[in-house]
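**Q** Predicted model and sequence follow; I will ask about them next.
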Amino acid sequence: MPDFMRQQQRFSAHLRDPERASAPADIEDRRMKIYRDLIFNNLSSLLAGNFPVIHRLLPREHWRELVRDFLRRHRAVSPLFPELPREFLDFLSHHRRDDPRDPPFLLELAHYEWVEMALQISDGAPNEPPADLMPDGDLLAGRPVLSPLAWNLSYRYPVHRIGPDYQPQQAPEQPTHLLVYLDRNEQVRFMELNAVTQRLLILLQQQPAPNGQDALAQIATELGHLQPQQVIAFGTNLLIDLRVRGVILGALRGV
């Protein structure tokens, strides 16, 4: 390996982990400290901006050690700044599983905080809606089409409630279901779902998707409801509300 490449490797290894990797011998420490502080402080600031709740919850030294561990152990796939939160989430998923000081909800809370930015920069929206999509179409006779920027998520912990005054140490018996979506004004919105609404969204995402009437009838059957028409009537209003919110783009003609 050429000398300049060995020098670069020693330089970057020291910046990642100054306690374990020696700095290049021919660079005075005063100069190295400028780089050490610049790299660490910028990374800490960027992560704190993308994960504000985690940053607020963790004690200062715990946060700094977490950032240092990320810098030391993670090898990023993307050099792009907007991808930094995803890289941090990947680090928590695959490397940060061995520190008992971390709250048990750390990974799920990080995912919840990442979702907002991920939606804002997502390219999941189609360039053009399906040719036969009817924005005001019949949501019962037709097949409701969900926006690709509406994400149906489930967590063991109620991540949307976690903060300085609520930090559960054990997951509740029932999971938390959340719908995170971009509304018609391209603002990120969060909606807590019950199990029935989440099941409806799952059914509408199937391929081939059922029409609204069939999806609601199936839910009534699964619930063992004695008056299925009540479920269908309630579900019809729910479908209309989801279309107003921009979660449902419209309906395709039923088959």
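**A** Nice, thanks for sending it over.
**Q** make it CA atoms for all contacts and neighbour counts henceforth
**A** Noted.
**Q** Can you check the distance spanned by stretch 164-178, start to finish?
**A** Stretch 164-178 has an end-to-end distance of 21 Å (criterion: C-alpha to C-alpha, to the nearest Å).
**Q** Check which residues of it are buried.
**A** 167-168, 176-178 (16 or more other C-alpha atoms under 10 Å).
**Q** Equivalent analysis for stretch 28-37, please.
**A** Residues of stretch 28-37 classed as buried: 32, 35-36 (neighbour count, 16+ other C-alpha under 10 Å).
**Q** In addition, the following structure is provided for comparison:
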Amino acid sequence: MQLPETTHQHQSALADYCRTGKYSAIPGVREQHVTQYRRLVYNVVDDMLQSAYPLTHHLLTTREWNALVQEFFSNHPCQSPQVWYMPKELYEYLSPKEHKLKNKYPFLLELLWLEWLEVELFMMEDRPAAYTTIGDLSTDELVLNPEHHLQQFQYPVHLKTAKQLTPADKGDYFLVLFRKPDSGEVNFMNLSPALVAMLEILQEGPQTMDALIRQCCAAWQLQLSPEIQAAAHAFITQSLDNRLIIGFKSKH
């Protein structure tokens, strides 16, 4: 049922006040009590942001964090109807801006994005895949966990605490985040570019370990060697253990 226009206007006025703190008379609302609405809504937003971005919250000073939350709360009209999704809008709010925090912490956006990816993977809808956990690593085709995300960063925000990062750390870093199918726990693995290529091949469909190694060597123009085979075998074995690779293609 559509709300009357006046009701919608009054709700919008109250929402604007909760965001900005600038009050204009609203029918049915007592000015002496309205500050409680803003305090309650602000606390919900602050709590959600702290829960989504604990590493960023720990990195920033109390003054920096409070100023950022107040700025976001006041200036950004959140769009998502899902409360858990709201923290992503902080990342989207900061991304296009010239901001003093981004100058002080050049890795800030990547840290926020890493933290948000963990939330998003944890909350994402299931992506079913047909597989079996029983198979022969030397002959059977491997099935990649479909609940994963490949990511490249310029700073090792996944490897070092944020307060330890310096401009000297800037480079090329690769990782994969994935959700374990049984527990729902979100893990990550640091990757080399060659291992990224291996996972990208598996994204296209199941492959045997031998075919996977040969395709990667061909793509990187590498001579297949015992060292490469051993490294690939170790990675695939580890990936089966931690469920980045969830199993083998079912034969039925």
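**A** Received it, and whenever you're ready, just let me know what you need. As the structure is a computational prediction, the values presented were derived from the model and not from experiment.
**Q** So after superposing, what's the score?
**A** The TM-score (TM-score structural alignment, normalised by the length of structure 2) is 0.82; 244 aligned residues with a C-alpha RMSD of 2.8 Å.
**Q** follow-up on the earlier one: from the buried residues of stretch 164-178 of structure 1, which land in strands?
**A** Counted as lying in strands by DSSP state E, out of those, are 176-178.
**Q** if you count residues, which helix in structure 1 comes out on top?
**A** Longest helix in structure 1 by number of residues (criterion: DSSP state H): helix 29-50.
**Q** packing partners for that one?
**A** helix 3-16, helix 60-73, helix 84-94, helix 106-120 (3 or more C-alpha pairs under 8 Å, 6 or more residues apart in numbering; DSSP states H and E).
**Q** for the ones you listed, which one sits closest to residue 51 of structure 1?
**A** Nearest of the helices and strands packed on helix 29-50 of structure 1 to residue 51 of structure 1, taken as C-alpha to C-alpha: helix 106-120 at 5.8 Å.
**Q** could you say what helices and strands the closest one packs with?
**A** Using 3+ C-alpha pairs under 8 Å, 6+ apart: helix 106-120 of structure 1 touches helix 29-50, helix 52-57, helix 84-94, strand 176-182, strand 188-193.
**Q** That helix vs strand 176-182, what angle?
**A** With axes from the mean of the first three to the mean of the last three C-alpha atoms, to 10 degrees applied, the angle from helix 106-120 of structure 1 to strand 176-182 works out at 20 degrees.
**Q** which bit of structure 2 covers the very next helix or strand once past helix 106-120 of structure 1?
**A** Where DSSP states H and E defines the elements, the next helix or strand beyond helix 106-120 of structure 1 is strand 143-146. Counting by TM-score structural alignment, strand 143-146 of structure 1 pairs with residues 141-144 of structure 2.
**Q** Show me what residue 87 of structure 1 lines up with in structure 2.
**A** Using TM-score structural alignment, the equivalent of residue 87 of structure 1 in structure 2 is residue 89.
**Q** Tell me which residues touch its match, please.
**A** Applying C-alpha atoms under 8 Å, 6 or more residues apart in numbering to residue 89 of structure 2 gives the contacts residue 78.
**Q** Of the helices and strands packed on helix 29-50 of structure 1, which is nearest residue 142 of structure 1?
**A** Among those, the nearest to residue 142 of structure 1 by C-alpha to C-alpha is helix 106-120 (27.3 Å).
**Q** which residues of structure 2 does the closest one align to?
**A** Alignment note (TM-score structural alignment): helix 106-120 of structure 1 is matched to residues 108-122 of structure 2.
**Q** unless I'm mixing things up, residue 163 of structure 2 is touching residue 59, no?
**A** Yes: Residue 163 of structure 2 lies in contact with residue 59 (C-alpha atoms under 8 Å); the separation is 6.2 Å.
**Q** Identify the contacts common to these two.
**A** Residues touching both residue 163 of structure 2 and residue 59 (C-alpha under 8 Å, 6+ apart): none.
**Q** circling back to that earlier point, list of residues touching the match of helix 106-120 of structure 1?
**A** 52-53, 55-56, 87-88, 91, 94-95, 101-102, 147-148, 153-155, 157-158, 162, 177-179, 184-186.
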